[in-house]
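Trainee: Show me the folded form of this:
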Amino acid sequence: MTAYRPRRSVLYMPGANERALEKAKTLDADALILDLEDSVSPDAKADGRARVCAAAASGEYGRREVTIRVNGLDTEWHADDIRAAAEAGPDAIVVPKVNSAAEVHEIEKSLEAAGAPDRTAIWAMVETPIAMLRAHDIAAASDRLTVLVMGTNDLAKELQAEHVPGRAPLLGGLSLALLAARATSKVILDGVYNDVKDLEGFAAECTQGRQFGFDGKTLIHPGQLETCNRVFAPSEEEVARSEKIIEAFEAATAEGRGVVTVDGRMIENLHVDQARRVLSVAAAIRDRG
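Mentor: Modelled structure (predicted):
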């Protein structure tokens, strides 16, 4: 089993902004997406590409996971982005609007042809209705694909849906993508929250995402980091209860007892597995520093 890597907070950073790339070295994000797509204007694509790839190859981002979002497969910049990003060797290449397993195979072949190191994974953004319907095929297409990233803004646009508290119009798509990720043992990240001043609404959406089962959330502003890191981490109460469950289960096993209860509730193997996961997540976050 691959060791758990915290991806509670995954922050987009504009690739054309040198100050932003420098600032990212000090931010408490688990992962960074150095962006060559939406945040970079067409006339700045080449300069942004050089800047982002130099940053990704610098080794100056500490324990933060560093990824590069390239332009989409159907754009004139995609091939050059892939070649440059492969040479930079980031932790992952983030590809927008992945709609099929065939596109995953194309991305994988392009990375291999460009000499990308084995450690450079593929993160596939799923953000269209057809991607929701094909989410399992996309997630299962390659071992190199390790993360699904929800593109909720584009999904809402394609659905002709409104952005509303609770995200009711998106729940079907979110559920399909989550099922695909869990069926294929892939990480899945929730989409962005657009109103950077609405901290209460942002916290509620983080809580919803965690309750759904997302591993973390993509962010558009450093001011969202603290809330996101807190919500997607086990609380002290969860850690204490998990320790209590494991202690009780191990004691019962040692004594040959088949029935285990904690605080009046029956404990089964699935509860023990959940408790162990909570402790492994908490330990990974703690070790991350």
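
Trainee: Please make it C-alpha for all contacts and neighbour counts, starting now.
Mentor: Noted.

Trainee: For stretch 226-233, buried residues please.
Mentor: By 16 or more other C-alpha atoms under 10 Å, the buried positions in stretch 226-233 come out as 227-229, 231-233.

Trainee: what separates that stretch from the chain centre, distance-wise?
Mentor: Relative to the centre of its chain, stretch 226-233 is centred 14 Å away, using C-alpha atoms, centre = their mean, to the nearest Å.

Trainee: returning to that earlier point: of the buried residues of stretch 226-233, which belong to strands?
Mentor: Using DSSP state E, no member of the buried residues of stretch 226-233 sits in strands.

Trainee: Just give me the closest of those residues to Pro90.
Mentor: Of all the buried residues of stretch 226-233, Pro90 sits closest to Asn229, with 22.6 Å by C-alpha to C-alpha.

Trainee: for the buried residues of stretch 226-233, which one is nearest Ala181?
Mentor: Phe232 (17.4 Å).

Trainee: Distance of that closest one relative to Arg69?
Mentor: 23 Å (C-alpha to C-alpha, to the nearest Å).

Trainee: How about Glu87?
Mentor: Glu87 is 14 Å from Arg69, by C-alpha to C-alpha.

Trainee: So between these two, which is more surrounded?
Mentor: Taking other C-alpha atoms under 10 Å, Glu87 and Arg69 do not tie; Arg69 has more neighbours (28 against 17).

Trainee: compare with the first, here's sequence two:
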Amino acid sequence: MPVPAHRPRRSCLYMPGANTRALEKAKALAADTLIFDLEDAVAPDAKAEARQAIANATGAGGYGAREIVVRINGLETEWGADDLKMAATCGANAILAPKVVSGADIDRLDSALTAAGAPVDMGLWVMIEMPLAILNIQEIAEAAHRTRLAAFVMGTNDLAKEYRARATPDRLAFQTALQLSMAAARAYGLVAIDGVFNDIKDEQGLIVECEQGRTLGFDGKTLIHPSQLDTANRVFAPSPHDVEHAKAVIEAFADPDNAGKGVLKVNGKMTELLHLDEARRTVAMDEAIKAFEAA
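Mentor: Take a look at the predicted model:
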């Protein structure tokens, strides 16, 4: 299912579904996407209450242009089916499903959403957090051609657990998983969101990890605390220099004197038609961010 090409998803903030105060506070936060969580952030005995709290919050609205995503429990759990039924019709933009490992999982989720009455434009986001998901990543991404699959969200904490890996600042243990997931996402037109940074007080560490994610090509980052929003929003947005250069590229190729040319020199750099495509995307994203922030 098509995804808005230039919708900002720089910052995707997890909000615990059981915390009604947090759900209310989210209406004033500078997050592009809010992920209302029914899985990891909610204790088993609070699942039903959290489900109702999210239904109430999304039904009441007030979140402006922010994208709303509900992370459900897995369909194999005792809560998953009820989570999905609620999320399908609560007014959210998408659901986020955990621990998928195959294309068949995507088909099952897609069918369940349709059966639950989900709108045709409701997206399906999935957590990439299991070793088998990495081995099957192309098969999972390919399901986007026949389903509402719209986004990958990296679950690096779960990957660390499953890998029995050490989480180091360079994320060496996860580079293969991150890069394969990115390649599959881009090959099949999916949004790709990087995993969380756990140390809320380490601002410099967050900057470094956001920069790494941006370098790898991710569209944004999942976050666990509002204090992380400004960094993610800055790093995953085109810089003023990027926008200025992109506009120069567009103007150069639009110049009648350059008609028919496939290679130009712009600001001293060799620039091809592929750079024109990226320049247009950069300007469009900058405009989308400005429109979002003005809404």
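
Trainee: Would you reformat the buried residues of stretch 226-233 of the first structure as JSON lines and include distance to Asp30 of the first structure?
Mentor: Putting those into JSON lines (distance: C-alpha to C-alpha, whole Å) gives the following:
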{"residue": "Thr227", "distance to Asp30 of the first structure": "13"}
{"residue": "Cys228", "distance to Asp30 of the first structure": "10"}
{"residue": "Asn229", "distance to Asp30 of the first structure": "8"}
{"residue": "Val231", "distance to Asp30 of the first structure": "13"}
{"residue": "Phe232", "distance to Asp30 of the first structure": "11"}
{"residue": "Ala233", "distance to Asp30 of the first structure": "12"}
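
Trainee: Can you tell me the centre-most residue of the second structure?
Mentor: Geometric centre of the second structure, nearest residue: Ile193, 3.7 Å, by C-alpha atoms, centre = their mean.

Trainee: Aligned to that residue, what sits in the first structure?
Mentor: When the first structure is aligned by TM-score structural alignment, Ile193 of the second structure is paired with Leu189.

Trainee: who does the helix or strand the residue nearest to the centre of the second structure falls within touch, helix- and strand-wise?
Mentor: Ile193 of the second structure belongs to strand 191-194 when assigned by DSSP states H and E. Applying 3 or more C-alpha pairs under 8 Å, 6 or more residues apart in numbering; DSSP states H and E, one finds that strand 191-194 of the second structure contacts strand 149-154, helix 175-187, strand 220-223.

Trainee: okay, the ones you listed in CSV with distance to Ser111 of the second structure next?
Mentor: What follows is these, written out as CSV (distance: least, C-alpha to C-alpha, whole Å):
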stretch, distance to Ser111 of the second structure
strand 149-154, 11
helix 175-187, 21
strand 220-223, 26
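
Trainee: Compare those and give me the one nearest Asn56 of the second structure.
Mentor: Smallest distance to Asn56 of the second structure across those (C-alpha to C-alpha): 23.1 Å, for strand 220-223.

Trainee: Comparing that closest one with the first structure, how large is the average distance?
Mentor: Superposed on the first structure, strand 220-223 of the second structure shows a mean distance of 0.3 Å to its aligned residues (mean C-alpha distance after the TM-score superposition for the first structure).

Trainee: corresponding residues in the first structure for the one helix or strand Ile250 of the second structure maps to?
Mentor: Following DSSP H and E, one finds Ile250 of the second structure within helix 240-254. Aligned by TM-score structural alignment, helix 240-254 of the second structure falls on residues 236-250 of the first structure.
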